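Engineer: give the three-dimensional model of this entry:
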Amino acid sequence: MCYDRYVSICKNLHYGTLLGSRVCAHMAAAAWASAFLNALLHMANTFSLPLCHGNALGQFFCEIPHILKLSCSHSKLRDHGLIVLSASLYFGCFVFMVFSYVQIFRALLRIFSERSRHKAFSTCLPYLAVLSLFFSTGTFAYLKPSSISSPSLGLALSILYSVMPPALNLVIYSLRNQELKAAVWKLMTRQVQKH
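Structural biologist: So this is what the prediction gives:
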């Protein structure tokens, strides 16, 4: 999504060539393949762990750090290696998004029209807020010190980074649709008044 905004704002004359259907299909396939490989590695590792502390989790989701607490194996190095691999994938995506948004904001600050600048900022900022919520709560959930670990905090963080971003995306899209509906309605009423 951020690459789409980057190309549409910073390289708008080349939008059709930079984001054709083939490029979009390749980007989607790369994202799905990397997510599937990451999930497959974690699933294989999780199913190979012997659980000696029972199998009941007091959490909303069956997440990797909580499963590691139930494990009695000495394969912590393998488990932490997979978490580092996942974190590096997420960090790479995060760096790509930050780079894209820095370029977008640099281009927006060069726009002379205040109205165009406001419209572009109002398009980008809600998505940036959702991304910030997702990355900050997800990072805190996985990297928080064990001294502040509690089941209620884990549940709240799980809900914040897994349920809230998709819900906020729906709200953002519906608000944008409301603006679109209002603009169409205004245009139609002007046309009716002219005749």
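
Engineer: from here on, just use CA atoms for contacts and neighbour counts.
Structural biologist: Will do.

Engineer: in this structure, which residue is closest to the centre?
Structural biologist: When the chain is reduced to its mean C-alpha position, the closest residue under CA atoms, centre = their mean turns out to be residue 131, at 5.0 Å.

Engineer: residue contacts, that one?
Structural biologist: residue 165 (CA atoms under 8 Å, 6 or more residues apart in numbering).

Engineer: what about it, which helix or strand?
Structural biologist: Assessed by DSSP states H and E, residue 131 sits inside helix 114-143.

Engineer: show me which residues of the biggest helix by length in the chain are buried.
Structural biologist: Assignment by DSSP state H gives helix 76-109 as the longest helix of the chain. Taking 16 or more other CA atoms under 10 Å as the neighbour-count basis, helix 76-109 is seen to contain the buried residues 79, 82, 83, 86, 97, 100, 101, 104, 105, 108.

Engineer: compare with the first, here's sequence two:
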Amino acid sequence: MERKNQTTLKEFIFLGLSDDPKLQSLLFALGLMIYVITLTGNLTIIILIQADQHLHTPMYFLLSNLSFTEICYITTTMPKMLWDLLSKDKTISFAGCVIQMYFFLTTAATEGALLSVMAYDRYAAICHPLRYTLLMSQPILKWLLAASWTVGNINAIVNTSFIFSLNFCGSNKIVHFFCDIPPVLHLSCSDTSLAELVTFIISGSIMITTVSLIVLSYILIVSAVLKIHSAQGRIKTFSTCASHLTVVSIFYSTAIFTYMSPSSSHSMEQERLISVLYTIITPFLNPLIYSFKNREMQLAFLNVLGKK
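Structural biologist: Below is the predicted model of the structure:
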């Protein structure tokens, strides 16, 4: 009888980043520019790696897959956010919210797994240069890529299933610009403790495992680099890891704040601002800090232009 008195929500309403019309116009222009640059930058990386034979190496194979994941990742949230900034209708259907969360969680966890695989790649290249081609052979690369997407899908299936099995019978206003776990849980009129525990265990396990692999890889890398006698040699060797470490720092610091800290420790507004960093800024910065500062990528770009 209690369940019959509860109203099942058919749609949600995004409150977005701002309700100020002037600020919304500014955010739309800025957001559209970031989205176009992100797509262009990451697509350029993929095309350059495919076009230049010198970039047909494990490191660049992984980088092209990271760029593809970044495109999928930002596209799960950005087009809808841009539409809402211009439209008065900021609704999303219940099914649409489920689908958006599923793909967001899939690509987010896949990116985290790929970053740990890329750390392993740097470890293999620096610590075992003579065995590098064996350790990062095509079959191993394909297996690692498949494993990364499998982790992403498991993360999404489990979390999405638990969250949307809850009852939603109160407000349908999401204090966010997309269907993320914390703001959707905030709307449930059920006991969310089990769903929060599942999120903490599943997402936490993925984060702890991937971060641990990254940290272990870099401990071994630093140990190997310190054995190089030349200071210039040490700097040159470790410089190949600098961009990866920057991306890892931005991605994981914001994700851990959102998913691993108690929901009562921060407001929805704080989560909304922090999520801008890992959903929009990280994919935007990836081509800039990971590739276009890379000399081999610059040469590949010039070669492609020269051929044309």
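
Engineer: TM-score of the superposition?
Structural biologist: With the length set by TM-score structural alignment, normalised by the length of the first structure, the two chains reach a TM-score of 0.84; 183 aligned residues with a CA RMSD of 2.2 Å.

Engineer: what is the longest helix of the first structure packed up against?
Structural biologist: Counting by 3 or more CA pairs under 8 Å, 6 or more residues apart in numbering; DSSP states H and E, the packing neighbours recorded for helix 76-109 of the first structure are helix 2-10, helix 21-47, helix 114-143.

Engineer: average gap between the helix or strand following the second one and the second structure?
Structural biologist: Put plainly, it is helix 21-47 of the first structure. Going down the chain from helix 21-47 of the first structure, the next helix or strand is helix 64-70, by DSSP H and E. For helix 64-70 of the first structure, the mean distance from the matching residues in the second structure following superposition reads 1.0 Å, by mean CA distance after the TM-score superposition for the first structure.

Engineer: tell me the residues of the second structure aligned with helix 64-70 of the first structure.
Structural biologist: Mapped onto the second structure with TM-score structural alignment as the criterion, helix 64-70 of the first structure occupies residues 181-187.

Engineer: show me which residues of that stretch are buried.
Structural biologist: Residues of stretch 181-187 of the second structure classed as buried: 181, 182, 183, 184, 185, 186, 187 (neighbour count, 16+ other CA under 10 Å).

Engineer: quick one: contacts for the alignment partner in the second structure of residue 47 of the first structure?
Structural biologist: Taking TM-score structural alignment as the criterion, the aligned counterpart of residue 47 of the first structure in the second structure is residue 164. Counting by CA under 8 Å, 6+ apart, residue 164 of the second structure makes contact with residue 98.

Engineer: could you rerun that using 7 Å?
Structural biologist: By CA atoms under 7 Å, 6 or more residues apart in numbering, residue 164 of the second structure lies in contact with nothing.

Engineer: state the helix or strand in which residue 12 of the second structure lies.
Structural biologist: strand 11-14.

Engineer: just tell me the aligned range of that strand in the first structure.
Structural biologist: Per TM-score structural alignment, strand 11-14 of the second structure has no counterpart in the first structure.

Engineer: and if you look at stretch 47-67 of the second structure?
Structural biologist: Correspondence between stretch 47-67 of the second structure and the first structure is not established for any residue, with TM-score structural alignment as the criterion.

Engineer: name the residues of that stretch that are buried.
Structural biologist: For stretch 47-67 of the second structure, the neighbour count (16+ other CA under 10 Å) marks 48-49, 52, 55, 58-67 as buried.

Engineer: now find how far off-centre it is within its chain.
Structural biologist: Taking the mean of its C-alpha atoms, stretch 47-67 of the second structure sits 19 Å from the chain's own mean (CA atoms, centre = their mean, to the nearest Å).
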